[in-house]
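[1] Provided below for reference: sequence and predicted model.
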Amino acid sequence: MEQILIIGDSGGIGAALREAFEARGAHVTGLSRSGDGFDVTYPGRAEAALESLQGPYDQIWIALGVLTGAAERPEKSLAELDAVEMVGVLAVNTVGPALVMKHAKRLLSRDGSARLVALSARVGSIGDNRAGGWYSYRASKAGLNQVLHTAAIELKRSHKQAVCVAMHPGTVATSFTSGFPSAPKVTSKEAAQNLIKVVEGLQPEDSGGFFDWRGHPVPW
């Protein structure tokens, strides 16, 4: 039976990923803050939960993410930057996934083409940034992309056929995007199906890349 690990399986996309994998008969293990207290802002607690996992998993999906910390919306200008807010966003969006990847070598299957996927965002692309603003969120996703790319290089040495990628899911209709009514959105179910289709079509030579829900590369 296919073994899947989803970090953040209670969120909109995470829950939809779980549903999609279970529908095809996979066994899914999930960790989330609301489901079982898995909170990456408490690193010791998160590490203990990750260390308790046995594996190996055929696929590991990291669906952690916050748009803001305590702020009502992302920053529009440098004048709005707040150190505590920025650190809080980085803790969840960059450090959190990094803590999961720390355990990937042990938890990820070495048989066949295993997958390690982190949900990123196009606004984390430096090359695609034309609008500015959103400093903390952009920086946190750019940081995530760098950690993921570096982890892919290391994993290649022990997991020859593994695919380790960052994915932009598009704008998904969840509480996360409720404040952006003008943006075209897809349902969580559609987003999960799109992501799975793209990820499972990637090859080992794609490992370390950044792709969107259509399978198109996203510039760093």
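    Thanks, I have the structure now.
[2] C-alpha only now, for contacts and for neighbours.
    OK.
[3] ok, which stretches of this structure are strands?
    Using DSSP state E, the strands of the chain run over 3-7, 27-31, 59-62, 115-119, 163-168, 210-212.
[4] winner for burial among these?
    Stretch with highest mean neighbour count among the strands of the chain: strand 163-168 (a mean of 26; mean count of other Cα atoms under 10 Å).
[5] Kindly calculate the angle that that one makes with strand 115-119.
    20 degrees (axes from the mean of the first three to the mean of the last three Cα atoms, to 10 degrees).
[6] end-to-end on stretch 1-17?
    One end of stretch 1-17 sits 17 Å from the other (Cα to Cα, to the nearest Å).
[7] before we move on, the earlier item: okay, the strands of the chain in JSON lines with distance to residue 178 next?
    Listed next are the strands of the chain as JSON lines, based on distance: least, Cα to Cα, whole Å:
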{"stretch": "strand 3-7", "distance to residue 178": "22"}
{"stretch": "strand 27-31", "distance to residue 178": "24"}
{"stretch": "strand 59-62", "distance to residue 178": "21"}
{"stretch": "strand 115-119", "distance to residue 178": "18"}
{"stretch": "strand 163-168", "distance to residue 178": "18"}
{"stretch": "strand 210-212", "distance to residue 178": "21"}
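[8] okay, pairing it with this:
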Amino acid sequence: MSEANWPECAAVFGASGGIGAALCDVLAGEGVRVWAVSRSGEFHGDAGEQMRRRRFDLTDEGSIAEVAAEMRSDPPQLAIVASGVLTLDDGTGPERSYRQIDADAMESAFRINAIGPMLVAKHVLPLFPRDRRCVFAALSARVASIGDNRLGGWHSYRASKAALNMLLRNLALELARTHRQAVVAGLHPGTVDTGLSKPFQANLPEGQLHSPRKAAKDLLGIVRSLTPEDSGQVFDWKGEAVAP
């Protein structure tokens, strides 16, 4: 398989979200066979014959295992976890102060932002070929950088994404022992016009809000440029490494 035709098959977890749907659209438009996996099992993009829709719950390991078992018939060489949460379903937003810390809300953020992607990796990485290029990626965030933290706040989101980054690093080290051409990476898409960023778009400088389709193309361009030497790092939408 040439780099121009890579991947032949991809899996996107979180396919009904803004970035996830755009990733599915772009990949399918390139002729890639796509496993479009979402909580609803629905897909609202320009679905075609390339798209296989499946339902899963990022907090339910059994549902992840079931989808991964189906994927054995056509294993992906690229898997992207495009799920994540900043504001919870009940409206609980990112904390501005330690006084707003709520144990249940923090636990929910960790389950979705850190534990969920790790469970996906647990069941999807065994499907990866050992003799060819393969990539596992998950959406991260620049605000997860400890070294770049100048403002504080957003405790649960920052900490859960920082935990994700550590887990991705662990996966990279472990996978390298058996899959020499594998890459594991975190991806920071910038500020994208999705439901996640909607409450925080008002004061953005012009040009800093990206469409989901642009974000998807940027991220796929980065994924295709990564080498095994890059494995375990986080990269932003411009392809620049984000400080740990």
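    Noted; the coordinates are in hand. Just so we're clear, the structure is a prediction, and the values are computed from it rather than from any experiment.
[9] Ok, which of the strands of the first structure comes nearest residue 127 of the first structure?
    Smallest distance to residue 127 of the first structure across those (Cα to Cα): 12.2 Å, for strand 210-212.
[10] Tell me the mean distance between the closest one and the second structure once they are aligned.
    Once fitted to the second structure, strand 210-212 of the first structure is off its aligned match by 0.7 Å on average (mean Cα distance after the TM-score superposition for the first structure).
[11] which bit of the second structure covers that strand?
    Across the second structure, the stretch matching strand 210-212 of the first structure (TM-score structural alignment) is residues 234-236.
[12] Equivalent analysis for stretch 22-33 of the first structure, please.
    Using TM-score structural alignment, stretch 22-33 of the first structure lines up with residues 28-39 of the second structure.
[13] Please apply the same query to stretch 124-135 of the first structure.
    Mapping stretch 124-135 of the first structure onto the second structure (TM-score structural alignment) gives residues 144-155.
[14] Would you mind listing the buried residues in the matching stretch?
    The neighbour-count check on stretch 144-155 of the second structure (16 or more other Cα atoms under 10 Å) flags 144, 145, 153, 154, 155 as buried.
[15] what's the longest helix in the first structure?
    The longest helix of the first structure (DSSP state H) is helix 135-158.
[16] And it, how far out from the chain middle?
    10 Å (Cα atoms, centre = their mean, to the nearest Å).
[17] elements contacting it?
    Where contact means 3 or more Cα pairs under 8 Å, 6 or more residues apart in numbering; DSSP states H and E, helix 135-158 of the first structure is packed against helix 83-90, helix 96-102, strand 163-168.
[18] Reformat those as a markdown table; add distance to residue 206 of the first structure.
    Below are those laid out as a markdown table (distance: least, Cα to Cα, whole Å):
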| stretch | distance to residue 206 of the first structure |
| --- | --- |
| helix 83-90 | 26 |
| helix 96-102 | 18 |
| strand 163-168 | 7 |
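[19] do you know how far the most centrally placed residue in the second structure is from residue 95 of the second structure?
    Centroid-nearest residue in the second structure, with Cα atoms, centre = their mean: residue 138, separated by 2.7 Å. Distance, residue 138 of the second structure to residue 95 of the second structure, by Cα to Cα: 23 Å.
[20] what sits against the residue nearest to residue 236 of the second structure when sequence neighbours are not counted?
    Counting by Cα to Cα, 6 or more residues apart in numbering, residue 188 is the residue found nearest to residue 236 of the second structure once chain neighbours are left out, at 4.3 Å. If you count contacts by Cα atoms under 8 Å, 6 or more residues apart in numbering, residue 188 of the second structure has them with 139, 140, 141, 142, 234, 235, 236, 237.
[21] try residue 58 of the second structure
    Residue 58 of the second structure sits next to 39, 64, 112, 116, 117, 119, 120 when contact means Cα under 8 Å, 6+ apart.
[22] Surely the fifth one and residue 81 touch.
    Yes. Because the distance of 6.3 Å satisfies Cα atoms under 8 Å, residue 117 of the second structure is recorded as touching residue 81.
[23] Once you drop chain neighbours, what's closest to the equivalent of residue 153 of the first structure over in the second structure?
    Counting by TM-score structural alignment, residue 153 of the first structure lines up with residue 173 in the second structure. Nearest non-adjacent residue to residue 173 of the second structure, counting by Cα to Cα, 6+ apart: residue 232, 7.3 Å away.
[24] Would you mark the buried spots in stretch 61-81 of the second structure?
    Along stretch 61-81 of the second structure, these residues count as buried under the neighbour rule (16+ other Cα under 10 Å): 61, 63-65, 67-68, 71, 75-81.
[25] actually stretch 169-180 of the second structure, sorry about that
    Neighbour-count burial for stretch 169-180 of the second structure, counted by 16+ other Cα under 10 Å, picks out 169, 171, 172, 175, 176, 179.
[26] Mind telling me what the residue nearest to residue 236 of the second structure corresponds to in the first structure?
    Match for residue 188 of the second structure (TM-score structural alignment): residue 168.
[27] got it, and residue 212 of the second structure?
    Matched to the first structure by TM-score structural alignment, residue 212 of the second structure sits across from residue 188.
[28] doesn't residue 18 make contact with that match?
    No. Residue 188 of the first structure is beyond contact range of residue 18, at 11.0 Å (criterion: Cα under 8 Å).
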